[in-house]
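[1] curious how this folds, go ahead:
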Amino acid sequence: MADVHNKQTRSYNMSQIKGKNTKPELMVRKFLYANGFRYRIHVKNLPGKPDIVLRKYRTIIDIRGCFWHSHSNCRFGDNVSTSSEKITSRRHSAIERDIIKMKKWKADGWKVIIVWADCQLEPRRKKSKVRERTLLKIINELKGENTCN
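    So this is what the prediction gives:
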């Protein structure tokens, strides 16, 4: 399928995609803060500058986009309508970076909670039962009530 935009328009559109302070990140951060959890964001002395760091609980919350991080068994992560080598290589490099970061975090003794932005938080919906369950699950894991990932 041919791209509907010219090269400059596509480049501009891609440059507007944020990597920090995204809507899913803000959802999780606001929920944690409202429930009394205090955290740091994008801590520079940790590998990969994780999204949310809760030092008191020795926990990192990593919020990943389903498409760019190739979430398996997900309608947002598995669907690749373009066979572009550039996009495919970016997705593979994101997966490799995720594996390296996870190993380093766990080696340093951090507990890691991964939240998939598109299918677990559903940022496009105003209200979502899936989002509520996901956010409550994060709190349960932080309090030690739930140990499964």
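[2] switch to C-alpha atoms for all contacts and neighbour counts from now on
    Noted.
[3] for the chain, just list every one of the helices.
    With DSSP state H as the criterion, the chain has helices at 7-15, 23-34, 85-107, 129-143.
[4] for comparison, sequence B:
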Amino acid sequence: MKKSKPMTRSENMARVKNKNTQPEVYLRKLLWHRGFRYRLNYKSLPGSPDIYIPKYKVAIFVNGCFWHMHENCRYASIPKNNHDFWKNKLEGNVQRDKQNYIRLESMGINVIVVWGCEIKQMMKDKIIEKEKTDNLANHILSTPKFK
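    Just a heads-up that it's a prediction; the model follows:
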């Protein structure tokens, strides 16, 4: 494996997007084709959910496994370089997520977290895609509507 320059990690991290990621766009297209209409990155709500479906009061977060420390996931690991910084940063993300989810639920909004690795798997396995999309759609539809 080729050894990288010290600036490479910084440059790579600077390129990471937080909106319109490939998994997020993929999930949005699946939901749109199922007839769900939504708002994107809804800033009026805590945590600015990636997808907010007002009709069902459902907030969907598409979480990257690395940035949100997905438990028991091969994509979620703390870098060895500058370990303390990354540990604090990533644990802070997880704490902030939990607080946002609690605030949303106290507002009567159902929170759904979809992990990046799950969407990557759906993108690979087209057969499972319909089953997972059906499960997500059923979960959204089973939430009580609030006027």
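[5] against His139 of structure 2, how distant is the corresponding residue of structure 2 for Cys66 of structure 1?
    Under the alignment (TM-score structural alignment), Cys66 of structure 1 pairs with Cys65 in structure 2. Applying Cα to Cα, to the nearest Å, the value for Cys65 of structure 2 to His139 of structure 2 is 22 Å.
[6] okay, these two: which has more neighbours?
    Cys65 (20 against 13; other Cα atoms under 10 Å).
[7] so the more buried one makes contact with Glu118?
    No. In this structure, Cys65 of structure 2 is not within contact of Glu118 by Cα atoms under 8 Å, at 9.6 Å.
[8] can you lay out the helices of structure 1 as CSV showing distance to Arg55 of structure 1?
    As requested, those are exported to CSV (distance: least, Cα to Cα, whole Å):
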stretch, distance to Arg55 of structure 1
helix 7-15, 32
helix 23-34, 14
helix 85-107, 13
helix 129-143, 11
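[9] among the ones you listed, which is nearest Lys44 of structure 1?
    Nearest to Lys44 of structure 1 among these is helix 85-107 (13.1 Å), distances taken as Cα to Cα.
[10] how far apart are the closest one and its match in structure 2?
    Compared with structure 2 after fitting, helix 85-107 of structure 1 has a mean deviation of 0.9 Å; criterion: mean Cα distance after the TM-score superposition for structure 1.
[11] check the burial of Ile139 of structure 1 by counting its neighbours.
    By other Cα under 10 Å, 16 other residues sit near Ile139 of structure 1.
[12] again, but for the one 4 residues further on
    Lys143 of structure 1 has 11 neighbouring residues, counting by other Cα under 10 Å.
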